[in-house]
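Q: structure here, sequence nowhere to be found:
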């Protein structure tokens, strides 16, 4: 591809918005224009993506990489980048690759931006993370997906964490670890980076929310509270630690209870992966101010502290054992709650549990959902499944722990699972084993656990036993958490009503064929994040 071809296609083919939808979540800085006034992509995201994807490729002894080809969507052509031209700005200006021609056409602006990015030091913690993650199913799944975007021609795949670590070691052997050194560390003759495939993945992510968007546009919105939730009674918050049989270290619990006499009901809240109880203090404070005793366990094998250890290279990612250990944390808290010196004794034989993300998966287990490995083993290596999404990286890391993870608790009468990764873990059509009522909540903008495959499809085939599905317009994987908001944030009114209804229903809260929904009427929506009850609209006849 020569400069005359580039001139005709520059504004059309190399504008970043045309071929980098999944790599440019924010506008690309540097409005670079050539002499013809056409805006050209500075290609910074392309090279950054190369540096991320390339170390995931085979590293058997071989000749150093000579050329990179970026296959572009929409146009039947590729952009060539010669590695030996990247040794200096002068070498790039004198080169004959497509990148060199673009650099000359932009009076050196593209070359300067690419050069700056390529020579930025890579944080040392990247090497530490990889050192601690080799052999982790989480890392294996991430490599599997990235390998579909780039490949070295003529070499068999060898996509393991060990090869990634070897690439980082080789790239840093001569001094500072930079993106350019990572590129040079790849053996072979030519690396092809398929941005058409990257665009396909981005389009799939969009399609995984289509039905949720349609339902939110069609179904009547839940009416919000007529007035904002006012502060309730004073709340006492403290942290305690209890000895548990299933962990070597004590389990930390955040206890929130009303300062005045409580109502004797217990609610527990399970946080998600690499999170902690602090992110859900708003739910706890709201419920405790209305009389509930609230316990928030810190799951030590998958909390924010464990994340810090992973980032420092001091620990591997969470193991599949956590799939069973997390519900055991909740069960232990229920067991010992009345030994915590509460102001009001609670009934720990009838409890409600709330959870977000992996915490949502945890509460589904406690409700009686039984994990199975068949779907995990069948689906985890299918990189082109239309249902594949970011949460599969976590779900597929659970395979070795599934057979030990059927851990329900008959004391749990109702659960609320917000954005739970669950479609691979629990078989479609399950629900007959559930001993607690389930409220499933999903946001229309959740790219991590998208609503269509992870919420709508499971509910479509679930037993009709009073379980409910609520969709939140504008909700993503993180803004549905309340943080410290005293009113419980976006979901505060809904979760308060869910808990009230579950405890008021007595044994009627248990799921059964034809059971009336617990959430009815209005007063539990949100003005800024419209909600719909999509249960009947998605269930099969």
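A: Received the coordinates, thanks. Since the model is a prediction, treat every value here as computed from it, not as a measurement.

Q: from now on I want contacts and neighbour counts done on CA atoms only, so please keep to that.
A: Noted.

Q: and residue 236, which of the three is it?
A: Following DSSP: H, G, I helix; E, B strand; the rest coil, the label given to residue 236 is strand.

Q: any idea how many residues pack against it?
A: By the criterion of other Cα atoms under 10 Å, residue 236 has 16 neighbours.

Q: swap in residue 529?
A: Residues lying near residue 529 (other Cα under 10 Å) number 17.

Q: now do the strands in the stretch 101-250 of the chain.
A: Along the stretch 101-250 of the chain, the stretches classed as strands by DSSP state E, counting those that start in this stretch are 150-152, 190-194, 235-242.

Q: run the chain-centre distance for the second one.
A: In this case it means strand 190-194. Its chain's C-alpha centre and that of strand 190-194 lie 27 Å apart, by Cα atoms, centre = their mean, to the nearest Å.

Q: put this next to the first one:
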């Protein structure tokens, strides 16, 4: 979910900014305000007004006019500077991208939620006015800054419902607090496991972050699924033996599934690395939810970044690809005898993580979806904007599991609602889930930590990447939009090195059946790999009861905030 999630991530930041006037006009918060000529803030029968001119004078020149003075006095100096920066911060988003995003169901949900808090001066829901203001600001030379959006608001004033704004802010605060407790509990359990584990002779282990000994042959193939009229492109990486000790045998296959709005290039580095260790790797591109689909949305050629049937098409893409690889291994001169399509591993990130878990055996759970999506207007879990689109699908037992897949790695996966507990209970192969504590798109607690407790398989792993974001493990590609460092997070090369080591060890053990690689999948080895600013923690067991107990404890003195940056 690379490019779309960047857009949504930005929208999510604006939600916080637009709600921020609520907190500013109480006892001083870190957030700013909203208005055309003036901002009117209501708290029950109480009304307060701040002019946009006053906000502009303060942001650009540090001048505090009399209508702003009663609020500024309660804000610390560093928070005042943050407020000025937020008012003037420009979002680098193309006007056409803004316009097209507002045509999606996801934007409708976000605007409806914002409209409950940000209203016209007469008290009507302001979702349409917010949309018009953002589009107008995007087409203005000044671009989308909060001040400019306030100026473009199509009314003489903006009314902020402080009660609703504070409730949303309180909900977000509780989510962050709960997430910090869960993350602290996982990190503490990982540290305890390291302390109690039999020491691992690290010096005797290979450095799995370095390339393996195989030469790699890469070919790009185009496949056509006539049954679905769907054309698939895939890069195939085949290991070539360099010496007589590397006998030519059919290599186990690893499939990599990219995220929403991304492409197959974002994990080319991982495919190359795995192939150098003797795996055949197939990195396919899902045509209905890739970077081209996102571009089509922005150009008005598509209505959504992904149609609901992509929840079905994506796993079917992988099944079809494996069928085609099996055909190649029997008929193509180069591939004959090189591909073992009966021993397969899969890696997926974000929507690709959903894809991997589906093929591993997780079922779509419409009961869970209906329950969670009924509360989407009060949720801060952005991934629900995508998950809830699956409700459009016919309520049917799709059974998308593929028995050829023997193990799965899901990086920042989404699935808490689309699978629910009952859906994830059906997985009976080894699974590793990777979570980033600074992931604002698929938050760690609801999307990775809680779902991990629902897995029954004893061969399960939860890797916590502290300060990791939704994009930490992705590489740049030609079709991707460059992301700010604050969105990517610190030291992405370190995150990619982690994935190299984890995936080699995991698939050597659970696909190639090499038990000596178990030593690499221990808390002690993960601690050895761990470096700041992306420290790691690994656990293999966490129950729902243990997680609930952690959430009920008083907040720890020191926690890892999703907004922390080193």
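A: Cool, got the structure. Everything numeric in this text was worked out from a predicted model, so none of it was measured.

Q: now do the strands in the second structure.
A: With strands called from DSSP state E, the second structure shows them at 38-43, 46-51, 118-120, 157-161, 215-225, 230-240, 251-257, 280-285, 339-349, 405-411, 431-436, 460-465, 536-539.

Q: the fourth one vs the first structure, average distance?
A: In the superposition against the first structure, strand 157-161 of the second structure averages 3.6 Å from its aligned positions (mean Cα distance after the TM-score superposition for the first structure).

Q: that strand vs strand 38-43, what angle?
A: Between strand 157-161 of the second structure and strand 38-43, the angle comes out at 20 degrees (axes from the mean of the first three to the mean of the last three Cα atoms, to 10 degrees).

Q: check contacts around the counterpart of residue 440 of the first structure in the second structure.
A: The alignment partner of residue 440 of the first structure in the second structure, by TM-score structural alignment, is residue 433. Contact analysis of residue 433 of the second structure by Cα atoms under 8 Å, 6 or more residues apart in numbering lists 409-413, 448, 452, 460-463.

Q: quick one on the thing from earlier: any chance of the strands of the second structure in TSV, with distance to residue 421 of the second structure too?
A: Listed next are the strands of the second structure as TSV, based on distance: least, Cα to Cα, whole Å:
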stretch	distance to residue 421 of the second structure
strand 38-43	40
strand 46-51	45
strand 118-120	36
strand 157-161	36
strand 215-225	33
strand 230-240	32
strand 251-257	23
strand 280-285	29
strand 339-349	20
strand 405-411	16
strand 431-436	15
strand 460-465	15
strand 536-539	19
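
Q: ok, residue 104 of the first structure touching residue 91?
A: No. Counting by Cα atoms under 8 Å, residue 104 of the first structure does not reach residue 91; the two are 11.7 Å apart.

Q: tell me which of the two has more neighbours.
A: Ranked by neighbour count (other Cα under 10 Å), residue 104 of the first structure and residue 91 place residue 104 first, with 20 against 13.

Q: and the more buried one, what does it touch?
A: Contact partners of residue 104 of the first structure, counting by Cα under 8 Å, 6+ apart, are residue 93.

Q: a markdown table please, covering the strands of the stretch 101-250 of the first structure and showing distance to residue 325 of the first structure.
A: Shown next, in a markdown table, are the strands of the stretch 101-250 of the first structure (distance: least, Cα to Cα, whole Å):
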| stretch | distance to residue 325 of the first structure |
| --- | --- |
| strand 150-152 | 37 |
| strand 190-194 | 40 |
| strand 235-242 | 15 |
